[in-house]
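**Student:** Structure for this input, please:
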Amino acid sequence: MADDAVKSVNPNTEETPQDSSSTDVIQQLDGGENEVTVKTFKELGVTEVLCQACDLLGWKTPTKIQLEAIPVALQGKDIIGLAETGSGKTGAFALPILQSLLASPQRLHSLVLTPTRELAFQIAEQFEALGSSIGVKCAVIVGGIDMMSQSMVLAKKPHIIIATPGRLIDHMENTKGFSLRGLKFLVMDEADRILNMDFETEVDKILKVIPRERHTYLFSATMTKKVQKLQRAALKDPVKCAVSTKYSTVDKLQQYYIFIPSKYKDCYLVSILNELAGNSFMIFCGTCNNAQRVALLLRNLGITAIPLHGQMSQDKRLGALNKFKSKSRSVLLATDVASRGLDIPHVDCVINYDIPTHSKDYIHRVGRTARAGRSGKSITFVTQYDVELFQRIETLIGKKLPAFPTQEEEVMMLVERVSEAQRFARMVKMSKRGSPRERVAAKR
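**Tutor:** The predicted model follows:
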């Protein structure tokens, strides 16, 4: 496909950059004092063909981060976007990139870096949906997929690459003929998490080989010291578009806790799922093993549960996400690999089965519900071992959480059934592992 396969539509609403009295400091736009009255994508400067794509996706009006970021991006400025989970960040960077691609079609035009495979596929879906009428080609470059097949995709020179840093470096070092020397746009989505996952070295390598003259968008839920350092290294006179306060949770989120003995966590979980039946749940577990075990337990009790964790293959992880998103499963048991950035629009309730060891992860977990102005509920299990961690969370969010009302007598009536389901889950796991002799033989 030639470079001009992207149908060229000159956006006649392009704005000229405004003068700035201070280019050596970050300019800041917030959703508070400078209230923005623009309500349509067209008024933001988005060209007609992309406005039509937004309409087809059901995007009737821009979200807060889109209102703040899109006009700035269309002026050609670098951006630091601080916004809560579910705020429409992908649209905030995808629309300006696609508009640039329309004006000047080019292969290997843009690179989007993400912390996880699932988020990469999700971003690609949105780019392809927004660019479906203009022939945009995307490539997802993540681990867990054959390098050779990815090399063949890269050889075709897609317009946009969405990648995890580690696998992208693999291709930059080993795939013959692959180069990003002509790159026009770099996006780092969930930048705080990219850095928390120890991708700093990979990001530094990428920054050294891509052009200095480029547009860079950095999006993050929190402005950590690592993100500030990256911003200084990667962005030039950026505009800060902040639409949420640090470590806040959304107003329409009802947050509760339950103080329970550790040995009865499964009983309380089943009781809550029964009480709130008909809702969709995302249940966070501290380990892959726990997510798998609880999913098996719930299935044995007739609850449509499915796990999502890092020890699953890429195909199984995507399959689990799709089943939950299509509502064929009402309960998703997840580790923190799924707690950030994924577009799962219908989560009614988040349950912290295992309390997060890092308080900031609480914000990201409960951000899976009450998205885009909808209401939602979160319930955190607090055992005798979790009191200090729970107090740190309350300090971080600046509020005392109320207790979720439960009837202990009714919960205790479930003990026998739940114990039987626990035994079943253990048996299934042991049968899948095989006998000790079989496990030894498999390692040879």
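
**Student:** make it CA atoms for all contacts and neighbour counts henceforth
**Tutor:** Will do.

**Student:** can you give me the strands in this structure?
**Tutor:** Ranges of strands in the chain, per DSSP state E, are 27-30, 79-82, 110-113, 138-141, 160-163, 185-188, 215-220, 239-242, 253-259, 281-284, 305-308, 331-334, 349-352, 376-382.

**Student:** Could you also give me the structure for this next sequence, so I can compare it with the first?
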Amino acid sequence: MKSFEEIGVPAWLREALHAMRITTPTPIQAATIPEILKGRDCIGGAKTGSGKTIAFAAPMLTKWAEDPCGIFGIVLTPTRELAMQIAEQFTALGANINLRVELVIGGESMIEQSNRIKENPDFVIATPGRLAHIMMEHPDDVRGLKRVKYLVLDEADRLLTDTFGEDLATCMNSLPEPTKRQTLLFTATVTDSVRSLKDKHVEDGKQPVFIYELDKMDDVIIPEKLYLGFMLTPFMVKEAMLHDLLTGEDYVDASCIVFVNRSETAETLRRILFKLDIKVTSLHSQLPQQERTNSLQRFRAGAARVLVTTDLGSRGLDIPIVKLVINYDIPRDPDDFIHRVGRTARAGRKGDAISLVTPNDIKRIMAIEKRIDRKMEEYKKITDNQLIKKSLKAVSKAKVEARMDMERDGFNTRTKLRKRRLELERDYEEGAEKHVKKSDKIHWV
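**Tutor:** Okay, here's the model as predicted:
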């Protein structure tokens, strides 16, 4: 394996990496950093925990230090939490060189963010929705983006879906043409939409796109040191099974992420576990941004040992203390399962992932096992019916109280109002689309 010096990383940046206890390049870093430094566009695919952020941050910072002028690069990523983590890493790498990083996400003052972009920070880390909103509302403040040298799409497989299509199109309109910038796409799951970019036309004067995809990536997409287990669980006792698992001898002190499919489920479980004296926090879209930030900080610091989250927490988050991932709900998309369980067993460490499987989940489990080419093992340590009965009584009581508290706090009412607002927005957008000509397909690289 080559050293950071051998692949072109300057001394000042090597020192910053060393301070972060990063001394040797990972395979994706060793492969992509030299090619990006040569000026090539890049598509990089590797499993979670492989160091993709450093793979694009190191060459960008290297080139920035040679000619720090204006907004040098922009990183787009699908979630606020991942954007915050990337911004933290950029800030840490540039701590000794006065690097200015602007975080542009929802839940914060758009006017303040717009004003700070106007001041031309060195790098902008953003979610597409908020950045697109600023571009539409304050176009004069984002003129500096027309001179960026780098565009990064992190978690590119998710960004290249219809969900982000319109916002990405808006963002692209305020960036330089592809011939005047480098475009870097990184992802843990190389989907057809990402892979198809290999065949796109390369503009005259640009070097061919460099493609790095881990050999036989699908065969090793789940880390070898990750235990994959399942528990057959009747639907009516899921909460009790979760409680037994979290308080059983194997995981009583373990740091754990519990994944669910809906915000209401996340909030309900948080309240139930809290009433059962488990140090717990939650992360979901119904929380204000400050509470989302505080939840992650509490979990990172160990003040809460259990994080209950929707798929907001499934992408890119690197929290080394996580020992266990529990799929309380089974995701519909097998790739979402891959991202969820990738929150543990990172960077060569061991970790466990256990799924609570109801009869309705069998088809989803079969699809997941086919996707990862691996069978899950049955976790059999919670089989004592009497133990479940004891848990059932305490959990049932806590669940009733949690539901009452949520009703009193108006959680369900807020959820319904938000759903109605989103429905009205969709109706408006669909009506507007009939009168607005669709823009041409975006050229990414």
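
**Student:** Would you mind measuring from the aligned partner of Thr47 of structure 1 in structure 2 to Met1 of structure 2?
**Tutor:** Residue pairing (TM-score structural alignment): Thr47 of structure 1 is matched to Pro10 of structure 2. As defined by C-alpha to C-alpha, to the nearest Å, Pro10 of structure 2 lies at a distance of 18 Å from Met1 of structure 2.

**Student:** Thr344 of structure 2 too?
**Tutor:** Thr344 of structure 2 is 25 Å from Met1 of structure 2, where distance means C-alpha to C-alpha.

**Student:** ok, for Arg181 of structure 1, nearest residue in space, not its chain neighbours?
**Tutor:** Excluding its sequence neighbours, the residue lying closest to Arg181 of structure 1 (C-alpha to C-alpha, 6 or more residues apart in numbering) is Ile210, at 5.3 Å.

**Student:** before we move on, what about Ala92 of structure 1?
**Tutor:** Using C-alpha to C-alpha, 6+ apart and skipping residues adjacent in sequence, the residue nearest Ala92 of structure 1 is Gln66, 4.6 Å away.

**Student:** Map the one you found across to structure 2 for me.
**Tutor:** Here Gln66 of structure 1 is matched to Gln29 in structure 2, going by TM-score structural alignment.

**Student:** Can you give me the neighbour number for that match?
**Tutor:** Other residues near Gln29 of structure 2 come to 24 when the count uses other C-alpha atoms under 10 Å.

**Student:** before we move on, back to that, more neighbours: Thr344 and Met1 of structure 2, which one.
**Tutor:** Neighbour count, other C-alpha under 10 Å: between Thr344 of structure 2 and Met1, Thr344 has more, with 32 against 9.

**Student:** What does that one correspond to in structure 1?
**Tutor:** In structure 1, the residue matched to Thr344 of structure 2 (TM-score structural alignment) is Thr369.

**Student:** Next one: the spatially most central residue of structure 2 from Asp157 of structure 2, what distance?
**Tutor:** Residue closest to the average C-alpha location in structure 2 (C-alpha atoms, centre = their mean): Arg315, at 2.4 Å. Per C-alpha to C-alpha, Arg315 of structure 2 is found 11 Å from Asp157 of structure 2.

**Student:** For Pro234 of structure 2, see how far away the residue in structure 2 sticking out farthest from the centre is.
**Tutor:** Relative to the C-alpha centroid of structure 2, counting by C-alpha atoms, centre = their mean, Gln386 is the outermost residue, at 39.5 Å. Using C-alpha to C-alpha, Gln386 of structure 2 is found at 15 Å from Pro234 of structure 2.
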